[in-house]
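1. How does the following fold in three dimensions:
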Amino acid sequence: MNNSELNSRRVSATPRGVGVMCDFYAERAENATLWDIEGREFIDFAAGIAVLNTGHRHPRLVDAIERQLKSFTHTAYQIVPYESYVSLAEKINQRVPINGPCKTAFFTTGAEAVENAIKIARSYTGRPGVIAFGGGFHGRTYMTMALTGKVAPYKHGFGPFPGSIFHARFPDELNGVSTQDAMKSLEYLFKADIDPKQVAAIILEPVQGEGGFNIAPDDFMTALRALCDQHGILLIADEVQAGFARTGKMFAMEHYPDVRVDLMTMAKSLAGGMPLSAVSGRAEVMDAPGAGGLGGTYAGNPLAVAAAHAVIDVIEEEKLCERAQRLGHELTDVLALAKRDNAAITDIRSRGSMVAVEFIDPLTGNPSAEITRLIQKKALEAGLLLLICGTYGNVIRFLYPLTIPDEQFRKALQILTCVLTNI
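-> Predicted structure coming up:
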């Protein structure tokens, strides 16, 4: 069996709607390295879309899953509960940057966490409206598609979407959208579309993922918190991609020490490759839904919960927050040098190891998805796996495991430098 044969089988057996980026198939992986079924080796700077902050098959996670596998694999927590779910909730409650007593509920996917955060907010406030932001990504279910602020490819042909969902502008200095502009767009929504007293929640990513790693400015977060307090609106941070040491702190909201949200969603690197998500929030808010209003058959699966315990231990014991900051600085230094000689690079954005570089056509100044795809292609040919994002598909994001060996990281930077200086 080779990649070409398997690709033909995939096309015949699976629908085109499940888009696949690579034309090769994984056979095994270790930390930051992937091997395909033909034996080729790749440095993984995608990490399963920010899922593997602790790397592929970290020994601590493998051991935790194996030990749980020998005990039991499923009971449905709502039927027969287990201690590991409770102790993981306690562990997260101690760490989330939320004021006062906190509670946490577990689910399976990031979209499921976001949907449940909206359910909780509506239950607590008794209001229907939810405001999200252009460029934000919150999932592929109907509610989360409605919240997502990007049409292609996520919304094409799938409407209509749930009502009482509105979008405001997200600050974007590169494209001339200031914090003041963003706040004015919220004020306009309140004048034209929905009474603020009918808004249950405002949801945002502190660092937009799919939108291009756009970082929410400090003054924007402060203004949002004040606006929510003024109108009795809950503020929700979607940390599905930014959480668990990626930004140099356990959670991205820790970069805003004077701002505390009411609810947080998390998934991806929470369980290091096992399907687990969570909603954490102020205890009184989390307790708004009645018994049975939250849950799911696989919500808080014991194998995934065991992995999550190990993930948190690894992050703290191996000081991955500090390592994320150091690796992020090394990468941005390399990108800054490349920018001097590559007129296509228009912006470099970073928060810890949540790093992105944006490309334009030097002749027109317009966003260039073509140049971005070419860079991704050349890097892949050299053995480096990169992901593209951004509203215009002109941003490369870097999501390497934070456990990547230094020597391998620097080899990846050499590949990246070579590609960027020869485009």
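2. going forward, measure contacts and count neighbours with C-alpha atoms only.
-> Fine.
3. where exactly do the helices run in the stretch 101-250 of the chain?
-> Listed in chain order, the helices of the stretch 101-250 of the chain (DSSP state H, counting those that start in this stretch) span 110-125, 142-147, 179-192, 218-231.
4. Of those, which is nearest Ser280?
-> helix 110-125 (8.6 Å; Cα to Cα).
5. Show me what the closest one is packed against.
-> The contact analysis (3 or more Cα pairs under 8 Å, 6 or more residues apart in numbering; DSSP states H and E) places helix 110-125 against helix 142-147, strand 199-204, strand 234-238, strand 263-266, strand 277-282, helix 283-286.
6. Run the chain-centre distance for the third one.
-> So the one you mean is strand 234-238. Mean-position distance between strand 234-238 and its chain equals 14 Å (Cα atoms, centre = their mean, to the nearest Å).
7. same question, the fifth one
-> Relative to its chain's centre, strand 277-282 lies at 15 Å (Cα atoms, centre = their mean).
8. want to put them side by side, so please do this one too:
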Amino acid sequence: MTSQDPAPPASGERLPQERRVVTEIPGPRSRELHERRTAAVPPGVGSVLPVYVTDADGGVVVDADGNSLIDFGSGIAVTNVGNANPRVAARVKAQAERFTHTCFMVAPYESYVAVCENLNRITPGDHEKRSFLVNSGAEAVENAVKIARYATGRDAVVVFDHGYHGRTLLTMTLTSKNMPYKQGFGPYAPEVYRAPLAYPFRWPTGPENCGPEAAAQVVDQIEKQIGASNVAAVVIEPIQGEGGFIVPAPGFLPALAEFCRANGILFVADEVQTGFARTGDMFACEHEGVVPDIVATAKGIAGGLPLAGVTGRADIMDKVHGGGLGGTYGGNPLACEAALAVLEEIEDGKLTERARRIGEVMLPRLRALAERVPAIGDVRGRGAMLAVELVRPGTKDPDPDLTARVARRCHERGLLVLTAGTYGNVLRFLPPLVISDGLLAEGLAVLDAAFTD
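-> You can find the predicted model right below:
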């Protein structure tokens, strides 16, 4: 690194920041715990990693057998500031010793207000905003749609191919992928319409045409099939998460936002996975200067505690009648203190710059790997939200079997990676923003070896 490159902030790491494989993975203790799990937990609750975690810190996760794995998952973009971050842990501990719950709708407290003030400050746009807090990303997206329908008096909602928005009835409806998220759980919510996404790797006329052609198709579909005057909201992930870390082609998001403004449609950004410095900007919309009407946030907001937010234009948010928004646990005081600590860590530690640095380190290595491995059809992402899409060499046919084998080999060698994609053929990488450059390089070497194997 040069003197100008942002280094991972000192987080007072308790654990050695090293990969250490001392047993087969999963080891005997994890296998024993899995037997207990099988008897107690339904099989519908899946897990990526076949180990049981006892500790985590910085860029490593330690399992019940003493194996230390490099973390390229961050709990699905949750522990951006590192697991058990000392500042987060200290504020949560102090709050737990005062009170753990009153319900903000019964007896409010300052930390909830402070989190909302910060969300109003840091989300895109300098207009007046309002925020309120819920528990999960799905709740945030569902409330964003609820508010959009209330504020516009319209019913229709437009979402996109490959999109993922949650597991509640409405957000499951908004989600594109059937297995495992939707199969057998219908019927689904009405007045939800799906449009094509600007997916550069798979666009029929090539990536250079993708942005304008996809935007034109979406506009045409809305006007002819739904009617723009019937649409309450367009809901989109600025970079798709579960869909395979698809970065929409340049110009696509601004064109959609402009069409929405011209037709009284609310542009809702689902920044649940992309928010809080993950992509090298505080929010992914900022990369193309898009200012949403409503932003849904969660995951990285509170360092691992359940918290989510809905932030929108004041004139929209203020329309909902008293008592129309809320929830028993939304904005729990422990989670609010964690969120305030996370925001301090991001800003004090310059973690947006650090995310960009991670991308600068990883992208060239991934592209070099793609030159040697014909099965890597695409390398994409932004900041510390990166992915490779695996295909059968010489084609664009998805290869989910190879993807699963590579992921499994990474796990066996002590690297936690995640899969994604509508076709199950994407390896995604979400390292904590505080990971050391040494661990980052070692994780990439493990990935390289997994492909070589």
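9. TM value for the aligned chains?
-> Once superposed, chain against chain, the TM-score is 0.97 (TM-score structural alignment, normalised by the length of the first structure); 421 aligned residues with a Cα RMSD of 1.3 Å.
10. if we can go back for a sec, let me know which of the helices of the stretch 101-250 of the first structure is tucked in deepest.
-> The highest average neighbour count among those, using mean count of other Cα atoms under 10 Å, belongs to helix 110-125 at a mean of 24.
11. State the span of the second structure onto which it is aligned.
-> On the second structure, the counterpart of helix 110-125 of the first structure by TM-score structural alignment is residues 137-152.
12. Can you list the neighbours in contact with the matching stretch?
-> 133-134, 155, 157, 165-168, 170-171, 232-233, 264-266, 268, 270, 272, 294-299, 308-310, 316-317, 319-320, 325 (Cα atoms under 8 Å, 6 or more residues apart in numbering).
13. again, only this time at 7 Å
-> The contact list for stretch 137-152 of the second structure (Cα atoms under 7 Å, 6 or more residues apart in numbering) reads 134, 155, 165-168, 170-171, 232-233, 266, 270, 272, 294, 296-298, 308-310, 316-317, 319-320.
14. do the same with stretch 279-292 of the first structure
-> With Cα under 7 Å, 6+ apart as the criterion, stretch 279-292 of the first structure contacts 98, 100-106, 113, 117, 120, 123-124, 262-266.
15. hey, which helix is longest across the first structure?
-> The longest helix of the first structure (DSSP state H) is helix 320-341.
16. Check the mean deviation of that one from the second structure.
-> Taking mean Cα distance after the TM-score superposition for the first structure, the mean distance separating helix 320-341 of the first structure from the aligned residues in the second structure is 0.9 Å.
17. How much space separates the equivalent of Cys321 of the first structure over in the second structure from Leu433 of the second structure?
-> Using TM-score structural alignment as the criterion, Cys321 of the first structure maps onto Thr352 of the second structure. Shown here: Thr352 of the second structure relative to Leu433 of the second structure, a distance of 8 Å by Cα to Cα, to the nearest Å.
18. ok so, going back, what's the distance between the match of helix 110-125 of the first structure and the middle of its chain?
-> From the chain centre to the centre of stretch 137-152 of the second structure is a distance of 18 Å (Cα atoms, centre = their mean).
19. what do you get for stretch 107-116 of the second structure?
-> In terms of Cα atoms, centre = their mean, the centre of stretch 107-116 of the second structure is set 25 Å apart from its chain centre.
20. Which part of the first structure matches that stretch?
-> Under TM-score structural alignment, the match for stretch 107-116 of the second structure in the first structure covers residues 80-89.
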